[in-house]
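In: heads up, no residue letters with this:
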């Protein structure tokens, strides 16, 4: 008989405990099966995410990872991606231009965008010589047409072949601020205008077109010979060119500073010579030349000490008027010149 206060199932479990244990195990097994059924697909999914494409049976070319939004990328990451795509960003000066360049590069992956700084394609045999050396770049930039025949169209064509970095260097030489210039053409036009202004200033002042009034121009041997009216053949023989004319008013006289970079008194002379050039203005062509770079010329000029300041007349073939060895102050230099002219 069962007790009226408990059910038959309860009474049965009390008399036979193993039956109760069986029921508990049945419930636990059912719950475990449900959990396993719901978690196994998830585990398999994450396993597939961490498996290489080759193991799964397809190539990496079939896997396309989403590209980050350029507007959310850092400038450094944008530049790195452009570099990986062989796209130049040298002419991009702000975030907007960099972002636009990257969007264009992604839209046309087979045709990389070229910066305005890039040079035209060359043959494989000429690749090694295509990059101009610093000396070649300097020579190109310094080949300014003479004051008497300044050709604006020709100058613009030459400037447009230069790289942006070279244009910035030349603009700095002409004391033109380029910080606000975004487009390369703006730099080209500004540099051309500065060169035209210089050409006008040097008209009837400098024979080579390289010497500006009111400034100290560091020249090389070729420019100095042109300013002096000397022949290179005479210099090769170790003599000065002496045959000339009797026209003392052909050009302003020349004040030449022969210096060396290691010379202390030469460095002391620099600001004083500049001040004297500003005061003398269009009356004197003030130049300086490095005696270590042009030892042949220093030998012909018979330079014995540094610095040596030599004054030449303004004839078509200039002759030495006077010289002084050692550093002078600004007033001393001006007095030295005015004592003769």
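Out: Looks like it came in fine. Because the structure is a prediction, the values reported are computed rather than measured. Residues are numbered from 1 along each chain as shown.
In: for the rest of this, base every contact and every neighbour count on C-alpha atoms.
Out: Noted.
In: which element follows the longest helix along the chain toward the C-terminus?
Out: Criterion DSSP state H: the longest helix present in the chain is helix 17-49. With elements assigned by DSSP states H and E, the helix or strand that comes after helix 17-49 is helix 53-56.
In: show me what the helix or strand containing residue 331 is in contact with.
Out: Assigned by DSSP H and E, residue 331 belongs to helix 330-338. Applying Cα atoms under 8 Å, 6 or more residues apart in numbering, the contact partners of helix 330-338 are 255, 272, 273, 275, 276, 279, 280, 311.
In: dump the residue contacts of residue 284.
Out: Residues in contact with residue 284, defined by Cα under 8 Å, 6+ apart, are 213, 252, 253, 254, 255, 277.
In: rerun at 10 Å
Out: 205-206, 212-215, 251-255, 276-278, 311-314, 337, 341 (Cα atoms under 10 Å, 6 or more residues apart in numbering).
In: likewise residue 84?
Out: Residue 84 touches residue 78, counting by Cα under 10 Å, 6+ apart.
In: distance of it relative to residue 106?
Out: Per Cα to Cα, to the nearest Å, residue 84 is found 12 Å from residue 106.
In: over to residue 21?
Out: Taken as Cα to Cα, the span from residue 21 to residue 106 is 67 Å.
In: residue 226 too?
Out: 54 Å.
In: this is the comparison structure:
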């Protein structure tokens, strides 16, 4: 039974595998656990999502970055393709410099795929939604 962090309150929820596609809601706040778009990650919520058992794909980006702006709608579309098997999150490297430093982010956009709190793979550069989904699925096997 995987754990999923709520996109609204970051509470950890246990959801049976069979119910993941049934629109599960947070046991604490009642929000939908999968909303079809990436979660905005902050220092307050990052570790909760990182340590949940659901794989986490993070887009490290910044508002001034042209390729990040181009990729944003593609990453949004990829969330609809990958949820509920993968949680997608966006982390603003300007607002959350400590987390970006923790993962040695040197160029953006950079995506890192995590499973159970550990980095599985990373890639840099803008990608289409289909390429993001294919890359993430390929890394998870």
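Out: That came in fine, so what should we check first? Just so we're clear, the structure is a prediction, and the values are computed from it rather than from any experiment.
In: quick TM-score on the pair, please.
Out: Put the two chains on top of each other and the TM-score (TM-score structural alignment, normalised by the length of the second structure) is 0.78; 120 aligned residues with a Cα RMSD of 1.9 Å.
In: hang on, residue 275 of the first structure packs against residue 216?
Out: Yes. In this structure, residue 275 of the first structure is within contact of residue 216 by Cα atoms under 10 Å, at 9.2 Å.
In: give me the more crowded residue out of the two.
Out: Neighbours were counted for residue 275 of the first structure and for residue 216 using other Cα atoms under 10 Å; residue 216 has more, 23 against 18.
In: quick one: contacts for the aligned partner of that one in the second structure?
Out: Matched by TM-score structural alignment, residue 216 of the first structure corresponds to residue 38 in the second structure. Contact analysis of residue 38 of the second structure by Cα under 10 Å, 6+ apart lists 7, 57-59, 72, 75-80, 83, 87-91.
In: let's go with 6 Å and repeat that
Out: By Cα atoms under 6 Å, 6 or more residues apart in numbering, residue 38 of the second structure lies in contact with 88, 89.
In: among the contacts of residue 284 of the first structure, which are in strands?
Out: 254, 255, 311, 312 (DSSP state E).
In: count the neighbours of residue 46 of the first structure for me.
Out: 10.
In: ok, back up a step: what's the overlap in contacts for residue 275 and residue 216 of the first structure?
Out: Here residue 275 of the first structure and residue 216 share no contacting residue, scored by Cα under 6 Å, 6+ apart.
In: more neighbours: residue 21 and residue 106 of the first structure, which one.
Out: More crowded of residue 21 of the first structure and residue 106, by other Cα under 10 Å: residue 106, with 16 against 11.
In: where in the first structure does the helix of greatest length in the second structure fall?
Out: For the second structure, the helix that runs over the most residues, judged by DSSP H, is helix 66-82. Counting by TM-score structural alignment, helix 66-82 of the second structure pairs with residues 264-280 of the first structure.
In: in the matching stretch, what's buried?
Out: Under the neighbour-count criterion of 16 or more other Cα atoms under 10 Å, stretch 264-280 of the first structure has 265-266, 269-270, 272-280 buried.
In: give me the mean deviation of that stretch from the second structure.
Out: With mean Cα distance after the TM-score superposition for the first structure, stretch 264-280 of the first structure departs from the second structure by a mean of 0.5 Å once superposed.
In: now what about that stretch, what contacts it?
Out: Stretch 264-280 of the first structure is contacted from outside by 214, 215, 216, 259, 307, 327, 329, 330, 334, using Cα under 6 Å, 6+ apart.
In: quickly find the element holding the nearest residue to residue 228 of the first structure once chain neighbours are set aside.
Out: Distances taken as Cα to Cα, 6 or more residues apart in numbering place residue 318 nearest to residue 228 of the first structure, at 5.1 Å, with adjacent residues excluded. Assigned by DSSP H and E, residue 318 of the first structure belongs to neither a helix nor a strand.
In: any idea how far residue 318 of the first structure lies from residue 251 of the first structure?
Out: Distance from residue 318 of the first structure to residue 251 of the first structure, by Cα to Cα: 9 Å.
In: hmm, back to that, what span of the second structure is the longest helix of the first structure aligned with?
Out: Mapped onto the second structure using TM-score structural alignment, helix 17-49 of the first structure covers no residues at all.
In: related to what we said a few turns ago, make a markdown table out of the ones in strands among the contacts of residue 284 of the first structure and add neighbour count and distance to residue 147 of the first structure.
Out: Output for those, formatted as a markdown table (neighbours: other Cα atoms under 10 Å; distance: Cα to Cα, whole Å):
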| residue | neighbour count | distance to residue 147 of the first structure |
| --- | --- | --- |
| 254 | 25 | 18 |
| 255 | 24 | 21 |
| 311 | 23 | 24 |
| 312 | 21 | 22 |
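In: let's have the residues you listed in CSV, adding distance to residue 30 of the first structure.
Out: Converted to CSV, these look like this (distance: Cα to Cα, whole Å):
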residue, distance to residue 30 of the first structure
254, 108
255, 107
311, 111
312, 112
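In: between those, which is nearest residue 46 of the first structure?
Out: residue 255 (82.9 Å; Cα to Cα).
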